[in-house]
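S.K.: Give me a model of this one.
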Amino acid sequence: MARKLKTYQTSLGFYDLAIAAPSMKAALEAWGAGSNLFHQGIAKETDDPDVVAATMSTPGVVLKRPAGSNGRFAEESELPTDLGGDNGATRERRRAKPAKRPAHQASPKISEREARKAAADFEKEQRSREAERRREEAAAVKERERREKATAKVQAALDKAEREHAKRAADLQAEAEAIEKRFRSEDDRWEKERERLQAALRRARE
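M.R.: Just a heads-up that it's a prediction; the model follows:
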C-alpha cells in the first residue's frame, strides 16, 4: 500500500525547494542532498496550503522558486533578482518588510482518494526516476566498454607497430654491421694489395 505523502521544504543555493514525498529520506534523495538537511535545521515539513497544493499536484517532482521569496513553487523558476546587489542591502530590506500573509491558513483538505492518488503518482515518479537512472548507468557502462574496446584496439596497433619497428631496426643494424665488416675487409685487402704493388714498382725502378 502506498504511503501517505507529506510536503517538505528546504533552501539550497539560489532556490527554495519543495516536494511531496512519503518520508524525509525520500525528500533528501529527490533533492540530491549529501547530508541530512532536517537535522541541520535547513529543511522541514510544511503545511503551507499553497506549497502543499503545488507539491501534491505533482508528487515526487522537485519544485522550486527563488530563494527567500514568497513566490509560487514550480518545476522551472527564475533566479533571485537581488543577486550581488548592494552587499545584501536588498535582502535586508526584504527581511525587514516581509510580505503580508494571512495570519493563519488551514492546510487544504485532501480526500483519502486524492491522498492515495498522490501517493501512487509519487511511486510512479520514483519508478520513472529509477528507470532513468538505470538507463543512464547502462549507457555509461556501454560508453565505458566502447572506450575500453577502442583503447585496447589502438594499444594493440601501437604494440604491433613497435614490434615491427624493433625488428626492422634490428635488421638494419645487422645490415649496417655486415657492411661495416665488408668495408674493413676491403680496406685490409686493399692495404695488402697496395703494399704488394708498391714493392713491385720499387723493384721495377731499380
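S.K.: okay, CA-based contacts and neighbour counts for the rest of this
M.R.: Noted.
S.K.: what's around E132, how many residues?
M.R.: 12 (other C-alpha atoms under 10 Å).
S.K.: R94 too?
M.R.: 13.
S.K.: for it, what are its contacts?
M.R.: Applying C-alpha atoms under 8 Å, 6 or more residues apart in numbering to R94 gives no contacts.
S.K.: swap in the one 5 residues further on?
M.R.: Residues counted as contacts of A99 (C-alpha under 8 Å, 6+ apart) are N70.
S.K.: Is it in a helix, a strand, or coil?
M.R.: coil (DSSP: H, G, I helix; E, B strand; the rest coil).
S.K.: Next one: it relative to A2, how far apart?
M.R.: 37 Å (C-alpha to C-alpha, to the nearest Å).
S.K.: so R135 sits in a strand?
M.R.: No. Under the criterion used here (three-state DSSP), R135 is helix, not part of a strand.
S.K.: one more to put side by side:
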Amino acid sequence: MARKLKTFQTSLGFYDLAIAAPSMKAALEAWGAGSNLFHQGVAKETDDLDVVAATMSKPGVVLKRPAGSNGRFAEQSDLPSDLGSGENGVRRGRQRPKPAKRAAPKISEREARKAAADFEKEQKRRDAERRREQVARERERKRRERATAKAQAALDKAQREHERKAADIQAEVEALEKRSRAEDDRWEKQRERL
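M.R.: I've put the predicted structure just below:
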C-alpha cells in the first residue's frame, strides 16, 4: 500500500523547491541532493496550505519558485527579479509581513491515496528516465572505447611501418659507410703505391 505523502520544502540556488513525498529520503532523491539537507536545517516539512495544495496536485514532481518570494510553486519558474534593488545590493522599503500560520489542510483519505499513487507513478517515471540515461551513457562510452581502440590500432600500425622504414634507411646508411671506408682504404693503398 502506498504511504501517506508529506510536503517538504527547501531553498537551493535561485529557487525554493517543494515536493509531496512519503519520506525525507524520497524528497532528497527527487531534489538530487548529495547530503541530508534536513539535518543541515536547509530543508523542512511544511504545512503551508498553498504549498501543500500545489504539491499534492502534482505528487512526486519537484515544484519551484524564485528564492525568497511568496509566489506560487510551479514546475517551471522564472528567476528572482529583485535580487538587489538598492545601493550595494541592499533592498530598500518595507519588509514583507510574514504570512499568518494556518491550520494544516484537510485531505481526504481518497485524495491521499490518489496522491500517493501519483507519487509512485512519477517516481517510476523518473527511475525509468535515469535507466534510459544510464544506457545511453554506457552506449556512448562503448562507442568511444571502440573509436579509441581503432585509432590506437592505426597508430600502432603506422609506428611499425615507420620503424621498418627507419631500419631500412639505417641499413643503407651503414652500407654506404662501409663502402666509404672501403674506398678510403683503397685510396690510401693506391696513394702509397704511387
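S.K.: Can you pull the TM-score for these?
M.R.: Superposed pair, TM-score by TM-score structural alignment, normalised by the length of structure 2: 0.90. Supporting alignment: 193 aligned residues with a C-alpha RMSD of 1.9 Å.
S.K.: Any buried residues in stretch 105-116 of structure 2, and which?
M.R.: A112, R113, K114, A115, A116 (16 or more other C-alpha atoms under 10 Å).
S.K.: So which of these belong to strands?
M.R.: Judged by DSSP state E, the buried residues of stretch 105-116 of structure 2 include no members of strands.
S.K.: which one among these gets closest to P80 of structure 2?
M.R.: Checking the buried residues of stretch 105-116 of structure 2 against P80 of structure 2 by C-alpha to C-alpha gives A115 as the nearest, at 29.6 Å.
S.K.: how about stretch 40-55 of structure 1: buried residues?
M.R.: In stretch 40-55 of structure 1, counting by 16+ other C-alpha under 10 Å, buried: A43, K44, E45, D47, V51, V52, A53, A54, T55.
S.K.: ok, now which ones touch the first one?
M.R.: By C-alpha under 8 Å, 6+ apart, A43 of structure 1 lies in contact with Y8, Q9, T10, S11, L37.
S.K.: if I look at the third one, how far off is K109 of structure 1?
M.R.: Which is T10 of structure 1. Taking C-alpha to C-alpha, one finds T10 of structure 1 at 23 Å from K109 of structure 1.
S.K.: Would you map the helices across structure 2?
M.R.: 24-31, 37-40, 49-57, 109-193 (DSSP state H).
S.K.: and the third one, which stretch of structure 1?
M.R.: Just to be clear, that refers to helix 49-57 of structure 2. Under TM-score structural alignment, the match for helix 49-57 of structure 2 in structure 1 covers residues 49-57.
S.K.: and the buried residues of stretch 40-55 of structure 1, which two are the farthest apart?
M.R.: A43 and A53 (18.3 Å).
S.K.: what about G68 of structure 1, neighbour count?
M.R.: 14.
S.K.: Structure 2: which residue goes with that one?
M.R.: By TM-score structural alignment, G68 of structure 1 lines up with G68.
S.K.: The closest residue to its match other than its chain neighbours: neighbour count?
M.R.: Setting aside the residues directly before and after it, G68 of structure 2 is nearest to D16 in space (C-alpha to C-alpha, 6 or more residues apart in numbering), at 7.2 Å. Neighbourhood size, D16 of structure 2 [other C-alpha under 10 Å]: 21.
S.K.: Confirm for me that D16 of structure 2 is in contact with A67.
M.R.: Yes. In this structure, D16 of structure 2 is within contact of A67 by C-alpha atoms under 8 Å, at 4.9 Å.
S.K.: Just give the closest residue to L79 of structure 1, not the sequence neighbours.
M.R.: Nearest one to L79 of structure 1, counting by C-alpha to C-alpha, 6+ apart, is P66 at 5.5 Å.
S.K.: Thought G13 was touching the match of G68 of structure 1, still the case?
M.R.: No. With contact defined as C-alpha under 8 Å, G68 of structure 2 does not reach G13; the gap is 10.7 Å.
S.K.: hmm, back to that, what is the burial count for the residue nearest to L79 of structure 1?
M.R.: 21.
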